[in-house]
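>>> sequence first, then the predicted structure:
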Amino acid sequence: MHKTHLIWILPIAVAIFFLFDGPQLLSLDNIRAHRQMLIDFTERHYLMMLLACGIGYSLSTALSLPGGTVLSLLLGFLFGRWMGTLLIVVSATIGAGAVFWLARYLLADWARGRMQQSTLSQKLLDGFQADAFNYLLFLRLVPLFPFWLVNLAPAFTSVAMRTYLVTTFIGIIPGSFIFANLGQSLGGIERLDQLLSWQTLLALSLLGGLALIPVLSKRLQPKPFTD
């Protein structure tokens, strides 16, 4: 497909999402109201739903659409904690990879403009200069920055696609498991701000801190003496 055609398709897809009231369809209240119907349909058409949910999640990530948290809960609710986690991780990695490729090769001007609107962008870009692998792994493990921003920022650095995909896949596993596990109790969740307790955030922060140890050790190493 020609580059120009693809550039036009992306905003059209986003417009269709909002035109058909996508945010409402992916709202927590709407999912909870139709949860029995979704369970029954999934039981009858398991493989079709597995594929459809995976594609939907990847597209949602690639287009930076709202509703990612509810989708994660939904996948855990429909497919259980283990299959739900696997589906989230694989789908989100594919979607994030698409964002990386689009930002680096097709939509560089648009993506750069969006990043300039955020004061956090330059801090992210500076961090990649020290140790791209561990820094990106830290950003994936600790939910301090918006997911879309972490997807975009590496595209404007020398980070290789392989490094980006590997750190994304590994880094989102803990958070994906948490949301998939919470999804099994979807009926008891009233608000999204109930999901992550301070204990959970602390645990994710400690995991992220481990990823930063190599970066800090490099900075703390004494400089060699020179004559």
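Now that the structure is in, tell me what you want to look at.

>>> CA atoms for contacts and neighbours, from now on please.
OK.

>>> tell me the contacts of residue 141?
When contacts are counted by Cα atoms under 8 Å, 6 or more residues apart in numbering, residue 141 touches 171-172, 174-175, 204-205, 207-208.

>>> any idea which of the residues you listed is closest to residue 67?
Nearest to residue 67, judged by Cα to Cα, of the contacts of residue 141 is residue 175 at 15.6 Å.

>>> alongside the first one, take a look at this:
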Amino acid sequence: MRSLVGLILVVVAATFYLYSLSLYLPAAPRRRPPPTGGEHERAAEPEQPADSAEEPRRLKFPSDLDELRELAELLQFYKTEHTGYVLLLFCSAYLYKQSFAIPGSSFLNILAGAIFGPYQGLLLACVLTTVGSTMCYLLSQIFGKHYLVNLFPDKVSVLQRKVEENQDCLFFFLLFLRFFPMTPNWFLNMSAPIVNIPITFFFCSVFIGLLPYNFICVQTGVMLSEVSSLDDLISWDRLLQLLAIACMALLPGALIRRFSQRRLKLDVQSQNGIIADKKVQ
């Protein structure tokens, strides 16, 4: 009971912090007035106060591409003069989602590419994914072991058995699970401390194993911020970029799959998103 109360307190405190951070937006950067024909025309226009600000807009997690594009434009606008605030807000929101296993991190990866560009966005996505997953690991280790075993006894036991069977190449087994998610990432993050996966192996496997996925999402965000019409998408530069993304996604997975055929014990099939033993006919 104490662990449940402690977890609720952590969730409430993190939610209050993130809500407060998103609610108290700094002053919006001033938009430059559009050029006019001359001094006579400027004098004829009604004067507007220089410090007039737009109505405050509340931030929320995007649920579709339209909301994602709108949020990206808003944060790009704020980033011109409030880079530190935008970075803090983005990191806080990302860690909140990852730590409490809330779906939708792919939208934040795309948002990272749209706001911070391909290189900084990829670095942020990889670091935040790894740190957030590790925080989820620690929260499960401190508060959730008993509850997770009671909720998913069969799934935890199957994962425990597979971890024990692959102890001699545990790191590559974890990489395989990240490249080919027979077990959902949220479940693997929470169950890892229960099945005795060392935190160092867990940390490194998340960073490396989710790198292709993060790369694809970030590049999608970069293209989303740059493409304004179909003509921009159909070009040699864009096609080469898409080819590079495909190679980045397929090559590591192919290498891990080839290694797994020789060394890993993976006589499993996917059942409702969780690994389960194959039935021998």
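Looks like it arrived, so ask away. Model, not experiment: these values are computed from the prediction.

>>> put together JSON lines for the contacts of residue 141 of structure 1, with distance to residue 159 of structure 1 on each row.
Listed next are the contacts of residue 141 of structure 1 as JSON lines, based on distance: Cα to Cα, whole Å:
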{"residue": "171", "distance to residue 159 of structure 1": "16"}
{"residue": "172", "distance to residue 159 of structure 1": "18"}
{"residue": "174", "distance to residue 159 of structure 1": "23"}
{"residue": "175", "distance to residue 159 of structure 1": "23"}
{"residue": "204", "distance to residue 159 of structure 1": "24"}
{"residue": "205", "distance to residue 159 of structure 1": "23"}
{"residue": "207", "distance to residue 159 of structure 1": "22"}
{"residue": "208", "distance to residue 159 of structure 1": "19"}
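
>>> narrow those residues to those in helices?
Cross-referencing the contacts of residue 141 of structure 1 against helices under DSSP state H gives 171, 174-175, 204-205, 207-208.

>>> quick check, nearest of the residues you listed to residue 138 of structure 1?
residue 208 (4.4 Å).

>>> which position in structure 2 pairs with the closest one?
Using TM-score structural alignment as the criterion, residue 208 of structure 1 maps onto residue 256 of structure 2.

>>> before we move on, the earlier item: TSV please, covering the ones in helices among the contacts of residue 141 of structure 1 and showing distance to residue 157 of structure 1.
Output for those, formatted as TSV (distance: Cα to Cα, whole Å):
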residue	distance to residue 157 of structure 1
171	19
174	26
175	25
204	25
205	24
207	24
208	21
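
>>> in a markdown table: the residues you listed, plus neighbour count and distance to residue 39 of structure 1.
Formatted as a markdown table, these follow (neighbours: other Cα atoms under 10 Å; distance: Cα to Cα, whole Å):
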| residue | neighbour count | distance to residue 39 of structure 1 |
| --- | --- | --- |
| 171 | 23 | 29 |
| 174 | 18 | 25 |
| 175 | 22 | 23 |
| 204 | 18 | 31 |
| 205 | 18 | 34 |
| 207 | 17 | 34 |
| 208 | 22 | 35 |
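
>>> contacts only, for the match of residue 208 of structure 1.
172, 175-176, 179 are the contacts of residue 256 of structure 2 under Cα under 8 Å, 6+ apart.

>>> ok, those residues in structure 1, which still hold?
Of the contacts of residue 256 of structure 2, the ones still in contact in structure 1 (both residues aligned by TM-score structural alignment, their matches' Cα atoms under 8 Å) are 175-176, 179.

>>> biggest helix in structure 1 by residues?
helix 68-101.

>>> residues in structure 2 aligned with that one?
Going by TM-score structural alignment, helix 68-101 of structure 1 lines up with residues 105-138 of structure 2.

>>> what residues sit buried inside the matching stretch?
105, 107-118, 121-138 (16 or more other Cα atoms under 10 Å).

>>> also stretch 86-104 of structure 2?
86-87, 89-101.

>>> so what's the residue nearest the centre of structure 2 up against?
The centre of structure 2 sits closest to residue 105, judged by Cα atoms, centre = their mean, with a distance of 3.3 Å. For residue 105 of structure 2, the contact set (Cα under 8 Å, 6+ apart) comprises 94, 97-98.
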